[in-house]
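Trainee: turn this into a model:
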Amino acid sequence: MAAIGDSSAGGGGGTVCVTGGSGFIGSWLVRLLLDRGYTVHATVKNLQDESETKHLQALDGADTRLRLFQMDLLDPASVTLAVDGAHGVIHVASPVILNPTQDPEATTRFLHNLIRFNQSCGHDRLMLLLLLHACRPAVSGALNVLRAAKDCGIARVVMVSSQTAMVPIPGEWPAGKVIDDDCWADVELLKKKQFWYNVSKILAEKAAWDFAAKEGLQLVVLHPGLVLGPMLTPSPTASLGLLLQILGGQKFDIEDFFVGCVDVRDVARSLIVLYENTTAQGRHLCIESIERLADFHDKLAELYPEFPVYRIQEDKQDWVVRSKTASKKLIDLGVQFIPLDKTIRDTVDCLRSKVPCPEREGPSRAFRAKCGKRSSKKMAAIGDSSAGGGAGTVCVTGGSGFIGSWLVRLLLDRGYTVHATVKNLQDEGETKHLEALDGANTRLRLFQMDLLDPASVTPAVDGAHGGELLQPAVSGALNVLRVAKDCGVARVVMVSSQTAMVPIPEWPAGKVIDDDCWADVELLKKKQFWYNVSKTLAEKAAWDFASKEGLQLVVLNPGLVLGPMLTPSPTASLGLLLQILGGQKFDIEDFYVGCVDVRDVAQSLIVLYENTSAQGRHLCIESIERLIDFHDKLAELNPEFPIFRIQEDKQGWVVRSKAASKKLIDLGVQFIPFDKTIRDTVDCLRSKGYI
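Mentor: Have a look, this model is predicted:
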């Protein structure tokens, strides 16, 4: 069959085709797209091969929003089948055949041709045959994808090329100038050195640009450096194999084109940023920093002195001008690159946990002896963060909850070590979904904490460099802030709520609610909205403490939080949605002003944590709307449910707005559309048996 899965229940109009979806970059891209609520058409070579499909089918959201297509890039019909029905294409796959093909008959023909051409026509003709055999699939494959996109009415394609399509450029590039998006590698030099992968990338990209120009197709291209990072795939790719061999003492002559590394998670994020920012154009170098091969070897040797890493004595890369801002176009679009130290550590941790140790070459005995080692301390904490991402340790209170679990997941995805607090370490309902997260085995520690017991707060915060605060009551919030200060943590990001902003009777009529709003506590007490009161008082107490003690505090104020859950059971906001779907009506017009996706809440917290210039309060909401709008949208999207239709709009004081969270938008947060959030929430509740 041609496809597995059904996207009919997916996230509205947001369907993206990802070619090469089972690969190192592709699988991370599929995961992050699913996390953002997209429906994904992912292509694989063989639907019957579990090593290509199983890790994709295990992703959150895959059961309802992922379709797998068996595709041969050289077969236009199979390409069209995958692209059809998508609204955009991200072309990751690049078939480069450097070894005989898997087809025995084709292999025989290929070898016979090589021998015959070499004997009769000499080395130049042999090179020509190698060029055609190695590079034709990449060029033809790229063109087949672009043609299919155009034929299916898709106006915009994001394509993965490589930094190897930019260098080497001997004698042409000005000395002392940093490599940038205008660089094109010297194809003839690469052919001479038989770097066929590099040649294929250049030819495929040039052919793609020519096609796009002629056919009026919007094309955007990403050029990653050497891609490292944790893998979702069951076995390492070429770049991870290269790292393993360097750790084992080997030296590769790649000074002609090595200019630095990038984390696979940043590659996937960059592709999504380019896809979602329709103003992005041209080529985009994607690299944490430009550096030399000697720097890379030195960094590996510094981080892993137990490995026999070869120390390069002669630096042959004077032409490489080091730079931390070579990917400025992506940085300006909001991409924040994971530091190289983190990427290397996370890669090695992942390889330790997944890869059988080589016997003859590769990592040393010290590496092999350490493979699979784990420690577990069941006291106040579970796990061991010593192997985590360097200095990047973040404490997340309320880590097992709806928002907290997504925050932990995204922090682990970004390479952080996480101290997450739970109420009861013996309750699998609080711990199991966290321990199942990628990276949890080496970079997650779970702490049992009572927010009202300062002694239990200290172990969780100690050793962390930032704090994310969830479920704060006044005393609990102050305990965490005090402990953060005592442990030398300078900056805390705290979750409050939009309910700490409204109702506000004295707010000027016709003015959009913003970060200056504070809810009327006396009115809330009168109406016995105690949750709202606690949020308001806790936030005010936190601001007072931070002001007196000189602590940097940043606060996020989310609206009604919906979205797919990682937790085993629904939280209050999802319970509210379930009851509204069942026909109930709640009198929450006094403070309801809109919804936000849990994934955007978690992403916003990380953005606030990583942007140290961010200050003050931040309303976090997809759009300001009224309760009647919410009920109408639910009824429109889910006509099979007996949703109560509100007849009288009592929220004349709510001024609708799509830009109420401008501070977060300016920091790069792109909110998942409300329709997507509702669909994904309902799909999740269905899949878990709550609908």
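
Trainee: going forward, measure contacts between C-alpha atoms and count neighbours the same way
Mentor: Noted.

Trainee: list the buried residues in the longest helix belonging to the chain.
Mentor: Secondary structure of the chain per DSSP state H: the longest helix is helix 123-151. Using 16 or more other Cα atoms under 10 Å as the test for burial, helix 123-151 gives 126-127, 129-131, 133-150.

Trainee: mind listing what's buried in stretch 587-599?
Mentor: Within stretch 587-599, the residues scored as buried using 16+ other Cα under 10 Å are 590-599.

Trainee: what of stretch 486-499?
Mentor: 487, 489-499.

Trainee: show me these that map onto strands.
Mentor: 491-495 (DSSP state E).

Trainee: show me the contacts for the closest residue in space to residue 163 that isn't next to it in sequence.
Mentor: In this structure, residue 163 finds its nearest non-sequential neighbour in residue 223, 4.8 Å apart by Cα to Cα, 6 or more residues apart in numbering. Applying Cα atoms under 8 Å, 6 or more residues apart in numbering to residue 223 gives the contacts 160-165, 283-286.

Trainee: another sequence for comparison is provided below:
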Amino acid sequence: MNGEGKMVCVTGASGYIASWLVKCLLQRGYIVKATVLHLYDPNQTEHLLALDGATERLQLFEADLLKEGSFDPAVEGCEGVFHTASPVLFSPTNPQTELLDPAVKGTLNVLKSCMKVNSLKRVILTSSLVAVAYRGNPFTSDMLVDETWVSDPSHLEEQKLWYNLSKTLAEQAAWRFAKENRIDLVTIHPGFVIGPPLQPTLNVTLEMLLNLINGSQVYPNGFYRSVDVRNVADAHIQAFEIPSASGRYCLVGSNVHFSDLLNIVRQQYPELPLPEQCDYENDALKRFNVSQEKAKTLGINFTPLERMSQEERTVCVTGASGYIASWLVKRLLENGYTVKATVRDTNDPRRTGHLLALDGAKERLHLFKADLLEEGSFDPVVSGCEGVFHTASPVIFGPTDPQQELVEPALKGTLNVLKSCLKEPCLKRVILTSSMASVVFSERPLNPDTVVDETWFSNPLILEQMKLWYHLGKTLAENAAWRFAEENNIDLVTINPGFVIGPLLQPTLNISVQMVLDLINGPEVFPNGFYRSVDVRDVADAHIQAFDISSASGRYCLVGSNVHFSEILNIIRLQYPNLHLPEKGDHGNHFYKEFNVSQEKAKTLSINFTPLEVTLKDTIQSLIEKGFLRI
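Mentor: The predicted structure is shown next:
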């Protein structure tokens, strides 16, 4: 399942989890109908309207949890509903009116609206671990909580745990209603949700963290069961997209004592006055374990709590002004990394301006000048990095001097970067941006039944005979990288994408997007072949996942779609009917043969390929916005 053209609803969209959910849904190409309490409150709407894709695919609605029928307009026409709206208060004055009624009645009102929608396929309810763990029996360190546990409302009421009670009663009411009315319901149960906020206001879980580091004298004698907000958003989407998803999903990425949490913060910000003493009487957050088994069936790779440490999150990106690399830098900054990035000229605004404008760049982006052909040039930028993403390599399809323009920079540049990596003791992994060009061109025949995978290697002799110089450069560079990595015990992973397209961040055209522009810009015929493409945002995400997932290894082929050029033109024709597009195929051009590329290994990186329709639309819109295309 993908998001192209699919309409979903997110309730309580201005909230912490919901804001990230809206962001991720828009990135996946969904049309999102989102509810807020007050449409004209900029604190509730501005951060949503500023999201990528919001102008085209985000619609805001005002809705009230306690008003039956209030959600009808927002839910109408939707295939999925993500119900996140529910008050979060730990010390209410009036628990019934402030917490219980909005949680229970609000959930039922949303479900009643869902009953009126014929297109509805599934409802995802944001519940909480507090609706799972509090059964009334004592917690022990060897206890393993899983989705079969259900909190006891009587126990919660006795303990006056009103928020916990509200989430428990709301979930139980939802399951009863769903069963009676045959609604496909899935519930998500996160622990303490932390991570970067999108909204301008503090939520309760982040405020708890802030209070802990903001001059508190003591810390609780308890365990902090947390999960990254981005993992929570991803889990919601996966629970909707995976047909076999069902029931409840507990989400706890880390389970540490508050002292360990403070040690991580202390390493990152040694100047903060953090509490040194434990409040041994404050032991409400008892030690117990939470199963991750069912959550992993959603393809969730939990972000480690240790990633909060700035010192452990510094990475390098070479060739950062390039197309893929610019998106990689953007995604890394969004994920909290400190990025040391190389460009050919730090004084050229066309190479640096779009990078310096990225969110987080002012605080966590450092630019360096480096030359691929100069050994030692990358030493300063690699220093102190635990990860290196080597993307820098020339992309030229008609070189005058292939050896000087392509082969030497690709081959020697890769070895020079790896030699710099050898000098860095804290380095954990190198991610090399390779290409499908270094995979496909072997001696094996290519036909419609062929499935190319990571075991294929292009033959340099064939590439030289065919004068495919770019392909040769990428193949020789990857081969040399694997030899060097094996000889020097470097943990290397390579990413091998097909044609990379999608929106531009940089102000200049790259070759793969130029091909789309050339196809649009008035040729008489189109190639009689197949276009194996992948969205640039998926490629950036795959790089990060290949670094973050400890078990990642080897090569990863990335091809999101594999269609005939005529199908690409049909998609563009539907989206932009005024464009003058070629009608006839060039039947003498058989270079882009029909064959398949396996996605199996790529999926182990939890990559959900962006639909071609979304990628093409975003590519063309970007070309228009940057002045390369006029309609």
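
Trainee: fetch the TM-score of the aligned pair.
Mentor: Remark: TM-score between the superposed chains equals 0.87 [TM-score structural alignment, normalised by the length of structure 2]; 607 aligned residues with a Cα RMSD of 3.2 Å.

Trainee: and the residue nearest to residue 163 of structure 1, what's its match in structure 2?
Mentor: Matched across to structure 2, residue 223 of structure 1 falls on residue 189, judged by TM-score structural alignment.

Trainee: same thing with residue 209 of structure 1?
Mentor: So residue 209 of structure 1 corresponds to residue 175, using TM-score structural alignment.

Trainee: what comes up buried for stretch 625-635 of structure 1?
Mentor: Along stretch 625-635 of structure 1, these residues count as buried under the neighbour rule (16+ other Cα under 10 Å): 625-628, 630-631, 634-635.

Trainee: switch those over to CSV; also include secondary structure.
Mentor: Output for those, formatted as CSV (DSSP: H, G, I helix; E, B strand; the rest coil):
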residue, secondary structure
625, coil
626, coil
627, helix
628, helix
630, helix
631, helix
634, helix
635, helix
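
Trainee: just give me the closest of these to residue 80 of structure 1.
Mentor: Checking the buried residues of stretch 625-635 of structure 1 against residue 80 of structure 1 with Cα to Cα, the nearest one is residue 634 at 34.0 Å.

Trainee: contact partners for the closest one?
Mentor: Counted by Cα under 8 Å, 6+ apart, residue 634 of structure 1 has contacts 581, 643, 678.

Trainee: cool, and residue 325 of structure 2?
Mentor: Taking Cα under 8 Å, 6+ apart, we find residue 325 of structure 2 in contact with 317-319, 391, 540.

Trainee: trace it over to structure 1, please.
Mentor: Counting by TM-score structural alignment, the partner of residue 325 of structure 2 is residue 404.

Trainee: do the same with residue 381 of structure 2
Mentor: Residue pairing (TM-score structural alignment): residue 381 of structure 2 is matched to residue 460 of structure 1.

Trainee: neighbours of that match, how many?
Mentor: 28 (other Cα atoms under 10 Å).

Trainee: do the same with the one 10 residues further on
Mentor: For residue 470 of structure 1, the neighbour count with other Cα under 10 Å is 20.

Trainee: and residue 80 of structure 1, what's its match in structure 2?
Mentor: Residue 80 of structure 1 maps onto residue 72 in structure 2, by TM-score structural alignment.

Trainee: would you list every one of the helices in the stretch 201-350 of structure 1?
Mentor: 238-247, 264-276, 293-303, 328-332, 340-354 (DSSP state H, counting those that start in this stretch).

Trainee: minimum distance to residue 92 of structure 1: which of the ones you listed has it?
Mentor: When those are compared for distance to residue 92 of structure 1 using Cα to Cα, the nearest one is helix 264-276, at 9.6 Å.

Trainee: what does that closest one rub up against?
Mentor: Contacts for helix 264-276 of structure 1 (Cα under 8 Å, 6+ apart): 24-26, 28-29, 32-33, 88, 90, 157-158, 220, 222, 224, 227-230, 280, 286, 330, 333-338, 413-414.

Trainee: check which residues of it are buried.
Mentor: 264-275.

Trainee: still on that earlier bit, for the match of residue 325 of structure 2, give its distance to residue 495 of structure 1.
Mentor: Using Cα to Cα, to the nearest Å, residue 404 of structure 1 is found at 10 Å from residue 495 of structure 1.

Trainee: next: residue 669 of structure 1.
Mentor: 16 Å.

Trainee: straight-line length of stretch 68-86 of structure 2, end to end?
Mentor: 15 Å.

Trainee: got the contact list for residue 39 of structure 2?
Mentor: Residues near residue 39 of structure 2 by Cα under 8 Å, 6+ apart: 45, 60-62.

Trainee: hmm, 6 Å instead?
Mentor: By Cα atoms under 6 Å, 6 or more residues apart in numbering, residue 39 of structure 2 lies in contact with residue 62.

Trainee: what lines up with it in structure 1?
Mentor: So, by TM-score structural alignment, residue 39 of structure 2 is matched to residue 47.

Trainee: quick check, that match in a helix?
Mentor: No - assessed with three-state DSSP, residue 47 of structure 1 is coil; it does not lie in a helix.

Trainee: what helix or strand does the residue located most distally from the centre of structure 1 sit in?
Mentor: Centroid-distance maximum for structure 1: residue 120 at 52.1 Å, with Cα atoms, centre = their mean. Element membership of residue 120 of structure 1 [criterion: DSSP states H and E] is helix 104-121.

Trainee: just want the angle from that helix to helix 123-151.
Mentor: Helix 104-121 of structure 1 and helix 123-151 meet at an angle of 140 degrees, taking axes from the mean of the first three to the mean of the last three Cα atoms, to 10 degrees as the criterion.

Trainee: what range does helix 104-121 of structure 1 cover in structure 2?
Mentor: The counterpart of helix 104-121 of structure 1 in structure 2, using TM-score structural alignment, is absent.
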